[in-house]
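# I'd like to go over a predicted model; first the sequence, then the structure.
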Amino acid sequence: MSEATVPHLGSLPSRLVRLYGGLALYGLGVGLQVRSGLGNDPWDAFHQGLAGRLGVSIGTVIIGVGALVMLLWIPLRQRPGLGTVSNVILLGLFADAALFVLPASGHWALSWLYLGLAIVSIALATVLYIGAGMGPGPRDGLMTGLARLGVSLRLGRFLIEIAVLAVGWLLGGTVGIGTLVFALAIGPLTQLFARRFPLT
């Protein structure tokens, strides 16, 4: 979502709080879901699998993949904003920080608690981030860019996420019941938070 399409964005300081608060919360959500061990969302299954193969942190891969995805924006004529660049640089750092401080889950109850908190965190983070109106994340921008070429946004998102999920699973990323729960819950929960935290 571009700044031009977001009504009543509010003052610049409040938008920056939404942007960076949203990115920090999203990074926390990534860490929680990875630590749950129940299954990651498609992109993070890919990030985790690639990180394991390369011997680097998942945050490093998130940053690298985000930068590479932005290169795909060039033929799609997508324009990055401050939020886009901040996403590329900071999201991986926040995810690594969360993974550093969160203890591993040693019990099924803690795993499910982590998963539930992860979904809530990512849903709220998405609303905060979009509400800032400072440009989409690199992965979202890829899908909206394809939509401008005539590809259905829903179909484009489905195909991309199925592809990265499959590759992530083949690389050793964690795919499981948590992946399914995330897929079913993230949309409705994001809509709920969008009503509770309007863009004004």
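Ah, there it is. Residues are numbered from 1 along each chain as shown.

# from now on I want contacts and neighbour counts done on CA atoms only, so please keep to that.
Fine.

# most centrally placed residue in this protein?
Central residue of the chain (C-alpha atoms, centre = their mean): residue 26, 6.4 Å from the mean position.

# I figured it was touching residue 128, is that so?
No: using C-alpha atoms under 8 Å as the test, residue 26 is too far from residue 128 to be in contact (9.8 Å).

# contacting residues around residue 147?
By C-alpha atoms under 8 Å, 6 or more residues apart in numbering, the contact set of residue 147 is 153, 156.

# so how far is residue 129 from it?
Distance, residue 147 to residue 129, using C-alpha to C-alpha, to the nearest Å: 21 Å.

# for residue 176, same thing?
Remark: distance between residue 176 and residue 129 (C-alpha to C-alpha) = 27 Å.

# also residue 37?
26 Å.

# repeat that for residue 108.
For residue 108 relative to residue 129 (C-alpha to C-alpha), the value is 31 Å.

# who touches residue 91 in this structure?
Contacts for residue 91 (C-alpha under 8 Å, 6+ apart) come out as 23-24, 26-27, 59, 62-63.

# neighbour count for residue 176 and residue 129, which is higher?
Using other C-alpha atoms under 10 Å, the more surrounded residue of residue 176 and residue 129 is residue 129, with 28 against 15.

# comparison target, given below:
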Amino acid sequence: MFLKIKNVPYVWWSSEKPLNFKPKISTFFYLCFGLTLFGLGEGLLIVSFTGASPWSVLAQGISLNVDLSIGTITFLISIGVLFLWIFLDQKPGIGTILNALIISVMIDLCIKFVPTPSDFIYQLILAICSVVLVGIGGGIYLVANLGPGPRDGLMIGLQKKTNLPIALVRALLEITVVTIGWYLGGIVGIGTLLFAIGIGPCVALGLYLVDKLFN
């Protein structure tokens, strides 16, 4: 099933190569659509007030020590992660740049305009929906093959080096990052746990669904 997926599928709207600065309109549309869902999910998880995603926990922890927004810190973390690509033979593309920009903007927009539900049950439902959104969005934009985002490039590079399932590699990454973020003072809650455990399977599910729908 989808939990055993080890490769990003190729569909009719996928770019033939990541370094493509003139992609088809359909490829560019699905790239931006996937990234918007991804960023929306990240932002909604923070808004749910059940604990942010592991990478957002890291951004929160850092933001407590510097005078910058979580969205801005998220962007700077993305740039930092790109340097790790040197050791993983990953190739950037316009998707890599748009990933950092769109997700950062969507996080700040959600924090500014989306209210936190007053009831814990609705907060929990919002947290679950946010994890699914991030996973599905991640699957869509990765299939566009216009370059993975910094964090997803790290995931794919590590998967190629270890040959472990994508779901497992992503889970190990998230657990490591949330530990560092928590140590720096980031908010950790049940939503963080849901994300750390669920994001790997949700990304794999997103890849699986796109493959089945478009192949």
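Received it, and whenever you're ready, just let me know what you need. Just so you know, these numbers come straight off a predicted model, no measurement behind them.

# can you list the contacts of residue 91 of structure 1 in CSV and add secondary structure?
Listed next are these as CSV, based on DSSP: H, G, I helix; E, B strand; the rest coil:
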residue, secondary structure
23, helix
24, helix
26, helix
27, helix
59, helix
62, helix
63, helix
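
# just tell me what the residue nearest to the centre of structure 1 corresponds to in structure 2.
Correspondence of residue 26 of structure 1 to structure 2, assessed by TM-score structural alignment: residue 38.

# burial of the closest residue to its match other than its chain neighbours, as a residue count?
The spatial neighbour of residue 38 of structure 2 that comes closest, neighbours along the chain excluded (C-alpha to C-alpha, 6 or more residues apart in numbering), is residue 134 at 4.1 Å. Burial measure for residue 134 of structure 2: 28 neighbouring residues, criterion other C-alpha under 10 Å.

# ditto for residue 109 of structure 1
Neighbours of residue 109 of structure 1 under the rule other C-alpha under 10 Å: 11.

# distance check, the aligned partner of it in structure 2 against residue 50 of structure 2.
Counting by TM-score structural alignment, residue 109 of structure 1 corresponds to residue 121 in structure 2. Applying C-alpha to C-alpha, one obtains 10 Å for the distance of residue 121 of structure 2 from residue 50 of structure 2.

# could you do residue 76 of structure 2 as well?
Distance check for residue 76 of structure 2 against residue 50 of structure 2: by C-alpha to C-alpha, it reads 24 Å.

# when those two are compared, which one has more neighbours?
Each of residue 76 of structure 2 and residue 50 had its neighbours counted (other C-alpha under 10 Å), and the higher figure belongs to residue 50 (22 against 14).

# helix, strand or coil for residue 188 of structure 2?
coil.

# what of the one 5 residues further on?
Of the three states, residue 193 of structure 2 takes helix under three-state DSSP.

# quick one: what's aligned to it in structure 1?
Checking TM-score structural alignment: residue 193 of structure 2 goes with residue 180.

# same question, residue 95 of structure 2
So, by TM-score structural alignment, residue 95 of structure 2 is matched to residue 83.

# ok, that match touching residue 130?
No: here residue 83 of structure 1 lies out of contact with residue 130, judged by C-alpha under 8 Å, at a distance of 9.0 Å.

# which helix or strand contains residue 91 of structure 1?
Using DSSP states H and E, residue 91 of structure 1 sits in helix 82-101.

# after that helix, next one along is what?
Heading C-terminal from helix 82-101 of structure 1 (DSSP H and E), you reach helix 108-132.

# now that next one on structure 2. Mean distance?
With mean C-alpha distance after the TM-score superposition for structure 1, helix 108-132 of structure 1 departs from structure 2 by a mean of 1.6 Å once superposed.

# could you check the angle the helix or strand where residue 212 of structure 2 lies makes with helix 120-143?
Here residue 212 of structure 2, judged by DSSP H and E, is contained in helix 190-214. Here helix 190-214 of structure 2 runs at an angle of 40 degrees relative to helix 120-143 (axes from the mean of the first three to the mean of the last three C-alpha atoms, to 10 degrees).

# which position in structure 1 aligns with residue 109 of structure 2?
That one, residue 109 of structure 2, aligns with residue 97 by TM-score structural alignment.

# and for the closest residue to residue 103 of structure 1 other than its chain neighbours, the neighbour number?
Among residues not flanking residue 103 of structure 1 along the chain, residue 35 sits closest, at 7.6 Å (C-alpha to C-alpha, 6+ apart). Residue 35 of structure 1 has 23 neighbours, counted by other C-alpha under 10 Å.
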